[in-house]
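Chemist: Sequence and predicted model, in that order:
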Amino acid sequence: MATLLPTVPYWVFCVSEPVSLVAGLAIAILDPEQFVASQLPNTELTQLSPSNKLIAWQTGNLFGIMGMMGIAILFATTEVVVVKRYLVALLLGDIGHLTAVWWVMGSYEFFAPHRWSGFTWGNVGITALLALVRIGTLVGLFGPIRPQPSTVVKVKSK
């Protein structure tokens, strides 16, 4: 399958990101208590209310949807503008996600990666890295977003 992305963004958005989203889906569905407790550093594992468990499961479901949409969009489109708009939409989501985590964690914890748990690295570190790669891709740092030879359709003129 071909994609319009250069090599680095391809491996980040077409391989690594979907795999991490499936992992997030699995953890949220299979162990919602651990998933919820691990969102912030120094949070104790507790029994979840049905409402909190539902929110964890819905978050996992969103991870699954995001992974499937990414694969569907990035491997199906031959339009550069679609890829760019998809990356902009995810970048805006990254900014919203990081802002929400910062708001809840507070600056003291948010800007102290040496105190982060593994899940905090996912919540903050990986999200920030994805945002930077999205920006780099959009500005052409890794090369142009363009159709690869196998996606270019030649039209015969009459």
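Modeler: That came in fine, so what should we check first?
Chemist: contacts and neighbour counts: CA atoms only from here.
Modeler: OK.
Chemist: how many neighbours does Gln34 have?
Modeler: 18 (other Cα atoms under 10 Å).
Chemist: The residue most central in space within the chain in helix, strand or coil?
Modeler: Residue closest to the mean C-alpha point of the chain, counted by Cα atoms, centre = their mean, is Glu17 at 5.5 Å. Three-state assignment for Glu17 (DSSP: H, G, I helix; E, B strand; the rest coil): helix.
Chemist: okay, pairing it with this:
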Amino acid sequence: MARAVPLWPFLLFGVIEPALLVWAYVLILQDPRKFYVNQVPHSALADAGFPPQAKLLVLLLGNVYLLLAPLAIICIWTPHRSVATYYLMAVGLGDLGHIYATYQVCGEAFWDLTLWNDMMWGNVGVSAFFHLNRWATLLGLFGRLGR
């Protein structure tokens, strides 16, 4: 089956990213409190409680991750250029929102990489990497998008 995106974006967005989304979903199910506390590095939340509202939001976020995984596969594995293009644009904008939300909450820790934990590297580093690759794909830097 023909695909609309070149090999590297296909592997990154159609295989690796969905796998990471499912992995994040599993991590959330295993320990929602840990996922919640680790959102902000060096936070005072480590000793704080875990209200049911927070648990609900974390589990709902996990559900969104699980929803995004097959959408990525469908939209990247498609032979239709327009589907892949609009998907990459939409998720590229989502990347910016993801990074901005992290910036808003983390303040100065956002700029100090020595303070980053694994979650910060995912929220900012991985999101920025995916974002740059999405726009590089749209600009044709990895090859021409299909029909």
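Modeler: Received it, and whenever you're ready, just let me know what you need. Just so it is clear, the model here is predicted, and its values are computed rather than measured.
Chemist: Could you get me the TM-score between them?
Modeler: The TM-score (TM-score structural alignment, normalised by the length of the second structure) is 0.92; 145 aligned residues with a Cα RMSD of 1.4 Å.
Chemist: quick revisit: aligned counterpart of the residue nearest to the centre of the first structure in the second structure, please.
Modeler: When the second structure is aligned by TM-score structural alignment, Glu17 of the first structure is paired with Glu17.
Chemist: how close does its match sit to Trp135 of the second structure?
Modeler: 15 Å (Cα to Cα, to the nearest Å).
Chemist: what's the answer for Gly97 of the second structure, then?
Modeler: To Trp135 of the second structure, Gly97 of the second structure is 15 Å away according to Cα to Cα.
Chemist: go on, Val126 of the second structure?
Modeler: 14 Å.
Chemist: for Pro79 of the second structure, same thing?
Modeler: Pro79 of the second structure is 19 Å from Trp135 of the second structure, by Cα to Cα.
Chemist: Contact partners for Ala28 of the first structure?
Modeler: Going by Cα atoms under 8 Å, 6 or more residues apart in numbering, Ala28 of the first structure touches 35-36, 56-57, 59-60.
Chemist: Take those and write them to CSV, including neighbour count and distance to Ala76 of the first structure.
Modeler: Output for the contacts of Ala28 of the first structure, formatted as CSV (neighbours: other Cα atoms under 10 Å; distance: Cα to Cα, whole Å):
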residue, neighbour count, distance to Ala76 of the first structure
Phe35, 23, 32
Val36, 21, 34
Ala56, 24, 30
Trp57, 21, 28
Thr59, 18, 25
Gly60, 24, 24
